[in-house]
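[1] Quick one, what's the 3D model for this:
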Amino acid sequence: MGSAIATRNPDTKAQPALGKTRRRRRRGGIAGIIFIANFAGIVILVLGSLLFNELRSGLTRARMDALRAQGSTIASVLAEAAIPADAVPVLDEARARAILRRLSREPGARLRLFSRDLRPIADSTILDDIVNVRELPPLGPAAPDITEVAGRAVSNVRVFMQGASDDPKKALIREVSTALQGNVVQSERFDEEGRRVVSVTVPIQRIRAVVGALTLESGDVSEIVEAERRALYPFIFSAILVTAISATLLAWSIAVPLRRLAAAADNVRRGRAQVLDADTLRKRPDEIGDLADALAAMTSSLQERIDANERFAADVAHEIKNPLAAIRNAAELLPRATSAESKTKLETIILNDARRVDRLVTDIANASRLDAELARASQQKFSIADMLDDLVRAYGSIGHARQVEVLVRYGDETDRLSVSGREEAISRILTNLLDNAMSFSPSPATISLSARRDGKLIRVEVADEGPGIPEEALQSIFNRFYTHRPTHAGEEGQAAFGKHSGLGLAIARQIAASHGGSIWAENRSDRSGARFILELPAA
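    Predicted coordinates for the structure are as follows:
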């Protein structure tokens, strides 16, 4: 039978679709590790902040309640002892200062007394003759205290975020003004020195007349804040530890395997290995396993292509060497020809073998360009029925001269016989099959074409009435450069021997495989002849 096989090894099994079987058994993979690792530290910090913000709020409220109770007590004492029993209640400032000097107060609490016209009357720092002593920083450059610097930075941020840029004196006056209206004011603010304080301002009133306001401030809130920070340290350290562990885990699970894959790929590039040595990584049930699978499949495919090219080059050399040897022998015998008949015969041999070499070179060039052409060509949806109708019309005149009739029938509606692919390439398959059938058909004979839809596939058959194919050659005809012309193939079949390169069926199978289809041959059971079946995915 004339024509042959794809330039690839037909026994090579197609690589399974990567990821489809692997990803079904995956639950997260590296994406889940990255997500959990990056959010674990944040979750710890958020939980710690929420917990200890609530703790700080509770401590601050408790401090405010204590100051309010003390302030209410002092205000009651001043209302009884520092307001004369006059018709118009007025605060006796001297007596009020004396009373405040004798009263005991919580350590660290600052007490200030204001008149009704917002004038300061007394301040505990003056009444107690308190002298503020601060330690000066050492002379010369000193190593910065990281804890102090961090604390100062956090405090500055808090001041900015809570609007402490407002004048502390104005904030105090607003509190006193509100208290002079008979209301108790509680607040958390910053004093003139930028320290965080808890402040409670209570009105001093006799019956319903407000004669002044008493403000108590506690500056030990900074200690509460510092205690809060110390309580947050375990959470911060835990977050850092989790982040470090996650970074190590990511490096171990991603960076190290990628370096191993890179080293294995480099070994293939340098020729130290023919295939990717990544069997351990391919067993991983994650994206690294997918990548290792893809790289291994790619290198195996490249190696198969290299082997196929080597075999193809050897076959090409062999196929071209045979006609060249015949030409050489005929050329050497031509000068010694004794008759015109033998001379003409030798010249015919030279001419036929030269044409065969030309045909071989042309078909080999076409086969070598096939992969690139298939990669560049765009896929389109087209009708197989329309293509078969065009081929029947084209081969009708050719078959008429040899009394070979070309018929086509459809097992489904023609609008259901559509495929998506490269129309010119599919037409090339059918043209090769028709050329093959035409060369083997006796006179008269019929070549039958049929097309039908079989589930998700379009099935096209080309049947002839030739001598058929030997059972042992049903697969061999798809070997490159394979030609089989039996002696009973008829005059046309014998005349065609030597005119075929043996690449027609090879190219047909290669095109079918590139479209996700298949092609095979079988003998007809109802009569003599062969049948070629082409299956392509339906569009």
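[2] C-alpha only now, for contacts and for neighbours.
    Noted.
[3] Find the nearest non-adjacent residue to residue 512, please.
    Leaving aside its sequence neighbours, residue 512 sits nearest to residue 518 (Cα to Cα, 6 or more residues apart in numbering; 5.4 Å).
[4] does that neighbour really touch residue 505, like I thought?
    No: Residue 518 lies out of contact with residue 505 (Cα atoms under 8 Å); the separation is 11.7 Å.
[5] Proceed likewise with the subsequent sequence, for comparison:
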Amino acid sequence: MASATSIRATDVTRGAEAAEAPRAAFPKATRIKLAKPARLGGRFGGALLIGNTLGIILLTFGAMAISAYRDGLLTARVEMVERQAVLARAAVSGDALAACGGGSCLDDPIKATLVLGEATAGFDGRVSLFRSESGLPRFVAENVPKNDPSPAAVPIPDALPLTSMSGGVGETMTGWVEKVLFEWPLRGRITDMTIEDEVVAIFNGAPGSGKNLRYDPQGKLVASIAIPVVEGGATRGLVVAESQGIDVVSKRVRGALLPIIVLTLGLANFCALGLTAAVTHPLRQLAIAAEKVRASVGRAGQVELPDYDARRDDVGRLSRAFKAMTQALVDRIESIDSFAADVSHELKNPLTSIKSAIETVDKCKTDEQRARLMEVIALDVERMDRLISDISSASRLDAQLATETRHAISASKLVGDVAGSYRAVTDAGGPVVNFWDETDGKQGIFAAPAALGRVVRNLIDNAVSFSPGSGAVTVALEKAPGSGQSSLLVTVSDEGPGVPAENLESIFDRFYTSRPQGATFGSNSGLGLAIARQIVESHGGRIWCENLPPRDPDFDTSPAGARFHIELPVHTGGGF
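    Model (predicted):
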């Protein structure tokens, strides 16, 4: 529900500055239009992501291909060992080929040795024959393995291209991956049982390990197959075939992996070098330019800046931001220079008046003339004091806004307290100050209370100074139309003469000089509204002025007064 408070206020004079003082540029707070947040990573991030992803994909598919290649080689090796074991069993069994003269070779070690040698010709591994005696294995014979590491009978494919690189540096680079990509994935197929333990287990009726890979006493990985020799329906012996050619498979896997490693490293280095060349050089040029700007800050506009604005990436964004920052610095320096000249002009006017009065006082013939000159001097001194105070306050405003603590506050309480403070200066002849709260009293803003309260007080002071003694000043708080729930609107309306239409925007300029007819000369520094706009904009809001429509346009087309608007974002986090 709307609430109203009526307050009588004294006449507070807030006119405009002297007509002869030119409108000057005070160093305004630099407003930087923030760029929209770039897409995550940007172009360089995307290129780096693509390069890394390609490397991962290459490694992944390479590992999958290597795994398939490794499994194929091992399967071929195991099948070859198994065929040799089957062939050897057929040769020594009395129920099969009867190569030992129609009887079993289990009882004749000499013949068994000869038969195994003929049956395993071309096999690079070892084939052993055991017979069972009371459930215990007894060695009978074995072949004599050849030492050729790459016999033609072994069905291992030719080496992949670049395999020759696996020597020397290649061995060092790829040796560590042997266990990672070869032995570790095979640990489920490697048994911990020795061949002797497995032979005993099979003779005792156990199925054995069921695995065909194990480590020999020298720590080398071998493929082994144990096949029982059945004669007369009973297991009388065991043929064990072992091949130590697994290291050949391992070397082939390592050799096949090397090209993938080389390609992956090459791709990663190419991406790194490409990104470095694309980023480091421009950044170095921008850094050099920044050093030049720092070293000659007074001539920052003369420094030649590298032009990367056309690039649609992070470097281009940085280049544009750097140019905007440098231009803001140049504008700030020029504004300060202009302000210094304008301040000198503003202070020179009362000083000139004082000097003229002092030079004239000796020529005065009456006390009345001297008193009038002293009054002029006093008014000019007061004017200088006001100018110096307002200029000093305005020059420190940026620092004050940057350091002043901001927190969530109730908009109703802030505006209501400022409007209510005019009870202390009630004057029977002053205008009435009304406060209307059109909100629920629970709307908050994130602000510096002192700074924002100063803005509201300044607008009320101006409204009081321009309103007739029998008039009214209306302060209202409401939700900004068309903003939903995101903004609040503070309005201060008076019943004064209004603002010339051509000056509705320029009244916010610093040292605004136009003043209404009848206003006290020199009673205002012309900085109040400029400071108000700077404070409001620092809070993410905006301030503007409009004239109220005429009360009776048929008889008088002059405005019924002026209304100032302050729009501020609503704070939704609570905490007030």
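[6] What does the superposition give as a TM-score?
    Overlay of the two chains. TM-score (TM-score structural alignment, normalised by the length of structure 1): 0.82; 512 aligned residues with a Cα RMSD of 3.7 Å.
[7] if we can go back for a sec, counterpart of the residue nearest to residue 512 of structure 1 over in structure 2?
    Under the alignment (TM-score structural alignment), residue 518 of structure 1 pairs with residue 542 in structure 2.
[8] now its match: how far from residue 411 of structure 2?
    Using Cα to Cα, to the nearest Å, residue 542 of structure 2 is found at 16 Å from residue 411 of structure 2.
[9] Same question for residue 462 of structure 2.
    Residue 462 of structure 2 is 21 Å from residue 411 of structure 2, by Cα to Cα.
[10] Between the two, point out the one with more neighbours.
    residue 411 (28 against 23; other Cα atoms under 10 Å).
[11] who has more neighbours, residue 518 and residue 505 of structure 1?
    Neighbour tally, residue 518 of structure 1 and residue 505, criterion other Cα under 10 Å: the higher count belongs to residue 505, 27 against 18.
[12] and that one, what pairs with it in structure 2?
    The alignment partner of residue 505 of structure 1 in structure 2, by TM-score structural alignment, is residue 529.
[13] Not counting its neighbours along the chain, what's nearest its match?
    Closest to residue 529 of structure 2 by Cα to Cα, 6+ apart is residue 508, at 5.1 Å.
[14] next one: residue 300 of structure 1
    Per Cα to Cα, 6+ apart, closest to residue 300 of structure 1 is residue 275, 6.0 Å.
[15] Surely the one you found and residue 269 touch.
    No: checked against Cα under 8 Å, the pair residue 275 of structure 1 and residue 269 is beyond contact range at 9.9 Å.
[16] Looking at those two now, which is surrounded by more residues?
    Legend: neighbour count by other Cα under 10 Å for residue 275 of structure 1 and residue 269, higher for residue 275 (21 against 14).
[17] Which of the helices or strands spans that one?
    Residue 275 of structure 1 belongs to no helix or strand when elements are defined using DSSP states H and E.
[18] ditto for residue 251 of structure 2
    helix 246-295.
[19] that's a strand at residue 534 of structure 1, yeah?
    Yes: with DSSP: H, G, I helix; E, B strand; the rest coil as the criterion, residue 534 of structure 1 is part of a strand.
[20] Structure 2: which residue goes with that one?
    Under the alignment (TM-score structural alignment), residue 534 of structure 1 pairs with residue 566 in structure 2.
[21] Distance of that match relative to residue 503 of structure 2?
    18 Å.
[22] One more: residue 41 of structure 2?
    47 Å.
[23] try residue 118 of structure 2
    Here residue 118 of structure 2 is placed at a distance of 116 Å from residue 503 of structure 2 (Cα to Cα).
[24] what do you get for residue 380 of structure 2?
    Distance from residue 380 of structure 2 to residue 503 of structure 2, by Cα to Cα: 27 Å.
[25] neighbour count winner among the two?
    residue 380 (20 against 13).
[26] so which strand or helix has the residue mapped onto that one from structure 1?
    Aligned by TM-score structural alignment, residue 380 of structure 2 pairs with residue 353 of structure 1. Using DSSP H and E, residue 353 of structure 1 sits within helix 340-376.
[27] cool, residue 435 of structure 2 as well?
    Taking DSSP H and E as the definition, residue 435 of structure 2 sits inside strand 432-437.
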